[in-house]
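Trainee: Could you work out the structure for the sequence below:
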Amino acid sequence: MTEAEFLVALPDLAFQAVLLFSRLGAAVMILPGLGEAEVPPQIRLGLGLGLVLLVLPVLAPFLPPVPDAAAEALRLVTVEIVIGLWIGGMARLLAMAFSVAMQAAASLVGLASVLVQDPAVGSGATALGRLGSLAAAVIVLSGGLYALPLRALVDSYALIPAGGSWPAGAAAEELAEAGAAMLALGLRLAGPFVMASVLINLALALIARVAPQIQVFFVASPGAILAGLGLLALLGPPLVATFTEALVIGWASLPGLR
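Mentor: Okay, the predicted model is just below:
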């Protein structure tokens, strides 16, 4: 390409880069691991721009040129942002399952009153819930699982080309299914703590029935907490393995990968 041809094509290339960044950048801002609140916005912005530089030469022939009307350009950019948030949001929902499971475990073992700030849920969370959020980010980054949502983003251009219409109805249905999958996984991970809580409470009820003069709650509460923490230490590796496997399977069905 000569310099004159490049100058003529520059407006289209600039607009196409903006379209790419709208989808990729919006997703990177909320993707698990890469888009954590602890990651500075400048780094997330740099990641989005780096992805644009990588995929622009490949996808440029399939991207629309600069439209004549500003309203049409704004519509295209808005649709791309929504698509990026949709794909990134589905990936984020499934990754929240570990935090949900640990939040439930904290309530079951008597640690619900120990609250810390957790940017992942936007409000105060239990200490175990915060541990679950950090553990999920570490698992995604250390295991290289972040490559699956990124690949889904790039491959989504074959499923939903830039400039096309966004299937809002199907997207809402898939988002609801992702939320249901997250809750199901969270409950599955929290299952051992549910069983432990039931057994402990049954034992306490029997003790209170046999010896009503004993303040069972105050005596057994520290023991229940220790038992819950011991169960977490014992089941930590299987829980991480189950969560990792569920992430791989769940993210394999993201738009663009299935």
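
Trainee: CA atoms for contacts and neighbours, from now on please.
Mentor: Will do.

Trainee: and the lengthiest helix in the chain, what does it pack onto?
Mentor: Determined from DSSP state H, the single longest helix within the chain is helix 168-210. On a contact count with 3 or more CA pairs under 8 Å, 6 or more residues apart in numbering; DSSP states H and E, helix 168-210 meets helix 70-95, helix 97-109, helix 216-251.

Trainee: for the second one, the distance to its chain's centre please.
Mentor: It refers to helix 97-109. 16 Å (CA atoms, centre = their mean, to the nearest Å).

Trainee: on contacts alone, who are the packing partners of it?
Mentor: strand 123-126, helix 127-142, helix 168-210, helix 216-251.

Trainee: Which other helices and strands does the following helix or strand past that helix contact?
Mentor: Sequence-wise, the next helix or strand downstream of helix 97-109 (DSSP states H and E) is strand 115-118. For strand 115-118, the packing partners by 3+ CA pairs under 8 Å, 6+ apart come out as strand 123-126, helix 127-142.

Trainee: Can you give me the buried ones in strand 115-118?
Mentor: For strand 115-118, burial by neighbour count (16 or more other CA atoms under 10 Å) applies to residue 118.

Trainee: ok, back up a step: single out the most deeply packed of the helices and strands packed on strand 115-118.
Mentor: Most buried of the helices and strands packed on strand 115-118, by mean neighbour count (mean count of other CA atoms under 10 Å): helix 127-142, with a mean of 20.

Trainee: Second input sequence below; structure requested for side-by-side comparison:
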Amino acid sequence: MEFYKLNEVQFILFALTLIRMSALFVAWPVFGEAQLPVPVKILSALAVTFLVFPTITVPRSSIDQLDQTLIMMVVREILIGLLIGYLARFFFFAFAMAGEIISVSMGLASAQIFNPSLGAQSTSTAQFYLTLASLFFLSTNGHHLLLSGLVDSYRILPISDVWFSRQEFYNFAVSGQNILLIGVKLSAPVLISILVVNFVLGIAGKTVPQMNVLVTSFAVNIFVGFAILMVSLPMFLDQMNSVLQITSEALFKFMRAI
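Mentor: Have a look, this model is predicted:
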């Protein structure tokens, strides 16, 4: 693409394309993290925009109304980029949620470290699951899937002044709800095991009053929790592919619904 030959309308459309791309790179999992230098994000957004811009088509009606609806189109492109990026992040949120629930059930909620992926303090188990999810995401070319979805977004959601309806935001919230439910299901093996252990310890405490159930449960819960984690790890890795598939389906369903 010969950038210096763009006319005024083409330059504005290029800027709108770059805005959506930049918003996506802000919310993009793995590559949108805070530890990645800002110049790298900017150059990456520019490079992808140069590759994508020649392939996109814009409705004639949107071009004719460009002067009147430019601000609305800018806001729309920012929202589309952010929503696509955060929908992709739902894949990681599911595992972060599972890790947090497991840590609380094992009594490790106070052992927290700073998690740059979430921008807040998180437990060691959540950090472990997020690391596994990031490695799985990259090894299965999840970033290629996201780029493909971004390119398709310009075909499914061309640059225009058509605004969102309330239903689209409701669908986004439902997708987040489903991901949270997946996180609870992923943590179910450890949760159920520790529930059974606590039930048994409760009965033992009534049977043997001399036993300090509170102190004993700390060590037993941690031991049982890590044992179940190791046993269920292969199953957990198998579920990652299913969660990635669910996330990609939710992403394309959201784009087609707008």
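
Trainee: Just put the helices and strands packed on helix 168-210 of structure 1 in CSV and tack on mean neighbour count and distance to residue 11 of structure 1.
Mentor: Formatted as CSV, those follow (neighbours: other CA atoms under 10 Å; distance: least, CA to CA, whole Å):
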stretch, mean neighbour count, distance to residue 11 of structure 1
helix 70-95, 20, 13
helix 97-109, 24, 43
helix 216-251, 15, 35
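
Trainee: Residue 162 of structure 1 is nearest to which of those helices?
Mentor: Shortest distance between residue 162 of structure 1 and those, using CA to CA, is found for helix 70-95: 7.0 Å.

Trainee: any idea of the angle the closest one forms with helix 168-210?
Mentor: Going by axes from the mean of the first three to the mean of the last three CA atoms, to 10 degrees, helix 70-95 of structure 1 is angled at 30 degrees with respect to helix 168-210.

Trainee: Run the angle between helix 70-95 of structure 1 and helix 127-142 for me.
Mentor: Going by the same axes, to 10 degrees, helix 70-95 of structure 1 makes 110 degrees with helix 127-142.

Trainee: now for helix 70-95 of structure 1, which elements pack on it?
Mentor: On a contact count with 3+ CA pairs under 8 Å, 6+ apart, helix 70-95 of structure 1 meets helix 3-28, helix 147-159, helix 168-210, helix 216-251.

Trainee: So which bit of structure 1 is stretch 146-159 of structure 2 matched to?
Mentor: Stretch 146-159 of structure 2 falls opposite residues 149-162 of structure 1 when the two are matched by TM-score structural alignment.

Trainee: quick one: contacts of the matching stretch?
Mentor: By CA atoms under 8 Å, 6 or more residues apart in numbering, the residues outside stretch 149-162 of structure 1 that reach it are 19, 23-24, 31, 55, 62-64, 76, 80, 84, 87-88, 91, 166, 251, 254-257.

Trainee: Could you export the helices and strands packed on helix 97-109 of structure 1 as a markdown table, including distance to residue 40 of structure 1?
Mentor: Formatted as a markdown table, those follow (distance: least, CA to CA, whole Å):
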| stretch | distance to residue 40 of structure 1 |
| --- | --- |
| strand 123-126 | 19 |
| helix 127-142 | 15 |
| helix 168-210 | 26 |
| helix 216-251 | 25 |
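
Trainee: Please name whichever of these is nearest to residue 105 of structure 1.
Mentor: Nearest of these (CA to CA): helix 168-210, 5.7 Å.

Trainee: angle of the closest one against helix 97-109?
Mentor: Here the directions of helix 168-210 of structure 1 and helix 97-109 differ by 20 degrees (the same axes, to 10 degrees).

Trainee: mean shift between helix 168-210 of structure 1 and structure 2?
Mentor: Average distance, helix 168-210 of structure 1 versus aligned residues of structure 2 after superposition (mean CA distance after the TM-score superposition for structure 1): 1.0 Å.

Trainee: For residue 69 of structure 1, find the nearest of the helices and strands packed on helix 97-109 of structure 1.
Mentor: Closest among those, once you apply CA to CA, is helix 168-210, at 23.9 Å.

Trainee: what's the angle from that closest one to helix 216-251?
Mentor: 160 degrees.

Trainee: Just give me how far helix 168-210 of structure 1 sits from the chain centre.
Mentor: 19 Å.

Trainee: Same question for stretch 20-33 of structure 2.
Mentor: In this view, stretch 20-33 of structure 2 has its centroid 11 Å away from the chain centroid, taken as CA atoms, centre = their mean.
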